[in-house]
Each structure stands twice: as structure tokens, then as C-alpha cells.
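>>> sequence first, predicted coordinates after that:
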Amino acid sequence: MGCFRTRVRTLSRWHIHECDELCLVSGSGIRLGHAGAETKPSGETLYIFRRGEQHGYWNDSLKEPYMWVLHYRPDEALYRECPSLVSADPSKRILRLDAAQAAAFKSLFVKVLAEHRQTRTGSAAASSAWLRLLLVSVARWCGTETRPKPAAAPQLSDQPIDAEVLALWHLVNDHVSAPADLAGVLKRRVVNYDSLRHRFRKAFNASPMQLLMALRMERAKNLLLESSDPIAEIARLMGYARQHEFTRAFHRAVGCTPTRWREQAAAERRDDA
């Protein structure tokens, strides 16, 4: 999960997940596969992928749009209330969002991830609540519900994202796989960084460097689970020049080596099958 820029000449081959997924593409220039069919998103295009549904993307243009990706467990009770989220017609799960809808999506997205990456009391419940509100909002944008709608969701216009904090958040996300010294980059490129990082910590309960490490480990877990790439290649993709540096950082963050974590995750997946 996370927000990342689709670099020129990058791709994510056809693959499936054992979960559902929201994917907002902000911009144009990529080809995105949805339920086995190829599409060309533009503007603010939201895709809803169901568990086991093939998808992927290819960027062979000179543009680098952002992708906002959330994986989540299916919520059958919510789906009964909001059937548009699970339409059997994949084309009905592709939405062109207007500016207000895109802003609302990104605001809720940031809140989901901020709670997801925290360990304080109630973080899991808060993350689930924000996710549920996001999914209800998406269902309403689909505009195909047949059941009576509950009272309107709280308006987000009075809770805007701090633009400078969001810009810093994007900068951190852009450096997940970059070997550059992020601390040095931030001090050189971000005006009033020392003041801004305090607002950043208040929003995410983590410093920019702590969030960077959490993002790297989360991305590494996805690669370990979804690909057969050797550990050395995953270390390179995460911006580490040496495999042992990645292994040490992963063990410090997760509590075991990448090899051990991959073995345990694969065993759990087999048990769930």
C-alpha cells in the first residue's frame, strides 16, 4: 500500500492479490490492466480490483503519474450495502473522479495510512474506520446503489490536507527505492524543514525518515511475497547497495531476515488456501 510515482520505462506485470484493491491514477501516460483488459487512464481515474482479478501497469511514455494504492480485506457486510463496489462488470469499477472527489479520496487515503502505520492505542480500529468511510464514498461516486442511503458523510473540505505536509509525504514516497541521502535532500530542497517535520510527525506519528523506512519495509514485503526475485535484487530495488545492509535493516524493522519472512509468509498463504 502507498502512493508512488510510476517512473518512465517501469512496469508491474500481470498479477493478482489475495485481497481487494483501490488504485487511483493521478495523471496520464501509463497503460493499466484491469480484469485482463488494457486501459489508458487520464486525469484522476480510480480502479477497484477484486480479489484474484488480474491487473498490472506499463509506463512506456515520458510522463510519471502517481498511483495511490490500498489493499484491504473484503467486507461482505459493506458490499451488501454498497454493491457497486463488487459489480460483476469490471468497467463499472472504473471511475473518473472530479477535483473534489479526488481531493476527498486523497485526504481519506492519507488518514488510512497514517493510522495503519502507527502503534498507538486504537490505531487499527481508526484505520479500519477511515477505510470504511473511503469505501462508502467511492460507492456513492459510482452512483448505482439501490438501497436507501444513510446520512451524508462528513464533508472533508473543512479538514484540508496540509499542502506542505502532503508535498513532503510525496517526496518521502519518491525516495523509497532511491539510494540518495534523503535527510540531505530534505534539508536542501524543503524550505523551513525543521518546522515542517514537526507538523509531519503530528500528522503521521513518525518522522520523514521513520516513514521512509516503514515504506521501504512494506514494499520489500510485497516483493518478497509477490515475486520470486532473489534477496539481492530486492535489496537493489529498495535502494541498498549491499544485500547485508538491507538484511540488517529488515531484521531490525521486522524481527527476522528477509529469507525467513518469505518462508513464513508463503507457509501462511498455503495454509489459507
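Yep, it's here. Nothing here was measured: the structure is a model prediction, and the numbers come from that model.
>>> from here on, just use CA atoms for contacts and neighbour counts.
Noted.
>>> measure residue 127 to residue 221 for me?
Per CA to CA, to the nearest Å, residue 127 is found 20 Å from residue 221.
>>> oops, could you answer that again for residue 250 instead?
Residue 250 is 9 Å from residue 221, by CA to CA.
>>> pretty sure residue 258 contacts residue 250?
Yes - Residue 258 lies in contact with residue 250 (CA atoms under 8 Å); the separation is 6.6 Å.
>>> can you pull out the helices in the stretch 151-273 of the chain?
For the stretch 151-273 of the chain, the helices defined by DSSP state H, counting those that start in this stretch occupy 163-174, 182-189, 193-204, 208-226, 231-237, 243-254, 258-272.
>>> can you put those helices in a markdown table and add mean neighbour count and distance to residue 101?
Output for the helices of the stretch 151-273 of the chain, formatted as a markdown table (neighbours: other CA atoms under 10 Å; distance: least, CA to CA, whole Å):
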| stretch | mean neighbour count | distance to residue 101 |
| --- | --- | --- |
| helix 163-174 | 17 | 17 |
| helix 182-189 | 13 | 30 |
| helix 193-204 | 16 | 22 |
| helix 208-226 | 19 | 26 |
| helix 231-237 | 18 | 33 |
| helix 243-254 | 16 | 35 |
| helix 258-272 | 13 | 36 |
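>>> closest one to residue 20 among these?
Proximity to residue 20 (CA to CA) singles out helix 208-226 among the helices of the stretch 151-273 of the chain, at 14.7 Å.
>>> second structure for comparison follows:
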Amino acid sequence: MIDAFLQLSPVTQALLGTLFTWAMTAAGAAAVYVKNEINPKHLDATLGFAAGVMIAASFWSLLNPGIEMAEQMGQIPWLTAVIGFLGGGIFMRLTDKFLPHLHPGLKMEQSEGVKTSWQRSTLLVVAITMHNAPEGLAVGVAFGAVGADLPSATIGGAIALAIGIGIQNFPEGTAVSMPLRREGLSRHKSFLMGQASGIVEPIFGVLGAVFVLTMQPVLPYALCFAAGAMIFVVVEELIPESQRVQANIDLVTMATMIGFSVMMLLDVSLG
């Protein structure tokens, strides 16, 4: 099976990789069929874990390879990294400013983006979907980089990134479906909307792979861009949401470190 996967085109690999991350989101969302609520302490810990995975992935799988590729391609490494990284953050800031969404646990009047008549449940799903987009982009760019035959890009590293994103998508799927269930939606509808938050990952994964394969000079920028987008999500959303309860901060901190360690282990061992 591994050999067959390696024979596929980078775009197909990116599609399969992000279909896996989407499936993990769906698996997490399916927890709504088993129980109605998730312990707030457990939810905070899972958000912290997801933050740790994304921070590690941003450096080990995206920024570091991007800097190495920039050097190999004759670019100014630090300048490429800064432009790409800040570009990803600015893109997510503009998305956050204009796209209507509502973070879990907040009241309707605390929704962000332009004013809309969308229902609360829709705004909740959009909030999670927003940070799934850069995750899908990151996986797609990683597989596209392998297809570009640059020495610093490895198939093991791309697979490690997909596995890491998939692992942290499982609790995220639960974190979406459970609040929807509390909003009064049926179990089935809560699951469908919860897993739907991950559907953007295959879309952005394929787009990312196609983009870097057709425009290879911007590949280092694309890797750093994906890293910047993911760090924005961590700082703007995951960490603040996970630390709303003062008593859980130590637990969240350790969960973040564990998530970082898991992703680092995957990337270093496979990449």
C-alpha cells in the first residue's frame, strides 16, 4: 500500500492526505452519537493539544523546509520567511475580520466578521472551518514540495504533517459537534455539520499542491505562508479559547507541550 501511494502524483497524494484529515474530523464529530456533552476541562486540554501540534507543524514541516528551499533556490532565506509568514497571518486576519463566525462558548452578540442573518450553528461551524483551511493548505503544499524534487522536501515529512493534523482534528471534530448538540440540533445534524467543518481541507490541499507545482519559485513563500496562517489561528483562537477557565491553564499548558512533542516526534522520525 505504501509503495502504491508513493507512485501517485503529488496532487493525488495531497488529496488522499487531506481526505484522511477530514475523516479524522468526522470521527471526532461522531462522538456526538455516544454522549451529549464533553467535559470542559477535557475540551480545553484538547484545544491545547491541537495548538501544540500546529505550532510544531508550523516550524518543523513548513517554516524550516521553506527557509532551506529559499536558500537552495538562490533567494534571501530570511526575507522569504518573513514575507511568507506575515502574509499568511495577514490573510487570516482579513478573513477573521470579514467572514462571519462565532467561537464556541460565546454569545451571539460576540460574533465576528460582517453582520449577517446566519444562524448560531452556522457561525459556529464557520469558526472551525476557518482554521481548517490553512491546515489543508499546509498538507497540500508539503506534498507539492515533494513533487518539485527539492532536497529539503521529503515524502515522510509530508506524511508526518498529514498524520499530525489528522490527530489534532479528532478532538476538534468533537469540539464542533458537541456545542451544536447543546444548541438543540439532533445528533445526526450535529455530526453532519461537525464533519463539514473539515471539508475545506481536501479542497485547499489540492489547490495548494497544484499551485506550488505550477509556480515552483513561490514554493518557499507558500510553505512560510501556511505556517503564518496556522500560527495566527493558534494565537488568535486556540490558546485564548483553551485558557478561558483559570483553573485549567496548567493542564492546557501541558497538553500544548504534549501536542508539540507528538508532532515533533512524527516529523523528525518520518521526515
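Yep, that arrived. Please read all numbers here as calculations on a predicted model, not as lab measurements.
>>> would you mind reporting the TM-score between them?
Scored by TM-score structural alignment, normalised by the length of structure 2, the superposition of the two chains gives a TM-score of 0.28; 120 aligned residues with a CA RMSD of 6.0 Å.
>>> hmm, back to that, in TSV, list the helices of the stretch 151-273 of structure 1 along with distance to residue 66 of structure 1.
Shown next, in TSV, are those (distance: least, CA to CA, whole Å):
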stretch	distance to residue 66 of structure 1
helix 163-174	9
helix 182-189	20
helix 193-204	20
helix 208-226	16
helix 231-237	18
helix 243-254	26
helix 258-272	28
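>>> nearest to residue 21 of structure 1, of these?
That would be helix 208-226 among the helices of the stretch 151-273 of structure 1, by CA to CA, at 13.8 Å.
>>> so which of the helices of the stretch 151-273 of structure 1 gets nearest residue 38 of structure 1?
helix 208-226 (21.1 Å).
>>> report the angle between the closest one and helix 163-174.
40 degrees (axes from the mean of the first three to the mean of the last three CA atoms, to 10 degrees).
>>> same for helix 208-226 of structure 1, what does it pack against?
Secondary-structure packing of helix 208-226 of structure 1 (3 or more CA pairs under 8 Å, 6 or more residues apart in numbering; DSSP states H and E): helix 163-174, helix 193-204, helix 231-237, helix 243-254, helix 258-272.
>>> closest one to residue 55 of structure 1 among those helices?
Closest among these, once you apply CA to CA, is helix 258-272, at 19.9 Å.
>>> so the closest one versus helix 243-254, what angle?
Computed by the same axes, to 10 degrees, the angle between helix 258-272 of structure 1 and helix 243-254 is 50 degrees.
>>> who's in contact with helix 258-272 of structure 1?
Contacts to helix 258-272 of structure 1, defined as CA atoms under 8 Å, 6 or more residues apart in numbering, come from residues 221, 224, 225, 231, 247, 250, 251.
>>> ok, back up a step: how about TSV for the helices and strands packed on helix 208-226 of structure 1, with distance to residue 80 of structure 1 added?
Formatted as TSV, those follow (distance: least, CA to CA, whole Å):
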stretch	distance to residue 80 of structure 1
helix 163-174	34
helix 193-204	32
helix 231-237	40
helix 243-254	36
helix 258-272	24
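>>> looking at those, which is closest to residue 11 of structure 1?
Proximity to residue 11 of structure 1, assessed across those by CA to CA, is greatest for helix 231-237 (13.1 Å).
>>> residue 222 of structure 2 contacts residue 212, doesn't it?
Yes - between residue 222 of structure 2 and residue 212 there is a contact under CA under 8 Å: 7.4 Å.
>>> more neighbours: which of these two?
More crowded of residue 222 of structure 2 and residue 212, by other CA atoms under 10 Å: residue 222, with 30 against 24.
>>> ok, back up a step: shared neighbours of residue 222 and residue 212 of structure 2, anything?
Between them, residue 222 of structure 2 and residue 212 share the contacting residues residue 141, judged by CA under 8 Å, 6+ apart.
>>> how about residue 14 of structure 2, what does it touch?
With CA under 8 Å, 6+ apart, residue 14 of structure 2 has these contacts: 139, 140, 143, 144, 202, 205, 206, 209.
>>> try residue 259 of structure 2
48, 49, 50, 51, 52, 53.
>>> ditto for residue 207 of structure 2
Applying CA under 8 Å, 6+ apart, we find residue 207 of structure 2 in contact with 137, 140.
>>> next one: residue 198 of structure 1 from residue 126 of structure 1, what distance?
Separation of residue 198 of structure 1 from residue 126 of structure 1 (CA to CA): 22 Å.
>>> other SSEs contacting the strand or helix carrying residue 38 of structure 1?
Assigned by DSSP states H and E, residue 38 of structure 1 belongs to strand 37-39. Packing contacts for strand 37-39 of structure 1, counted by 3+ CA pairs under 8 Å, 6+ apart, involve strand 31-34.
>>> flag every buried residue along the strand it packs on.
If you call a residue buried by 16 or more other CA atoms under 10 Å, then strand 31-34 of structure 1 has these buried ones: 31, 32, 33, 34.
>>> how about these in JSON lines, adding distance to residue 3 of structure 1?
Listed next are these as JSON lines, based on distance: CA to CA, whole Å:
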{"residue": "31", "distance to residue 3 of structure 1": "17"}
{"residue": "32", "distance to residue 3 of structure 1": "16"}
{"residue": "33", "distance to residue 3 of structure 1": "18"}
{"residue": "34", "distance to residue 3 of structure 1": "19"}
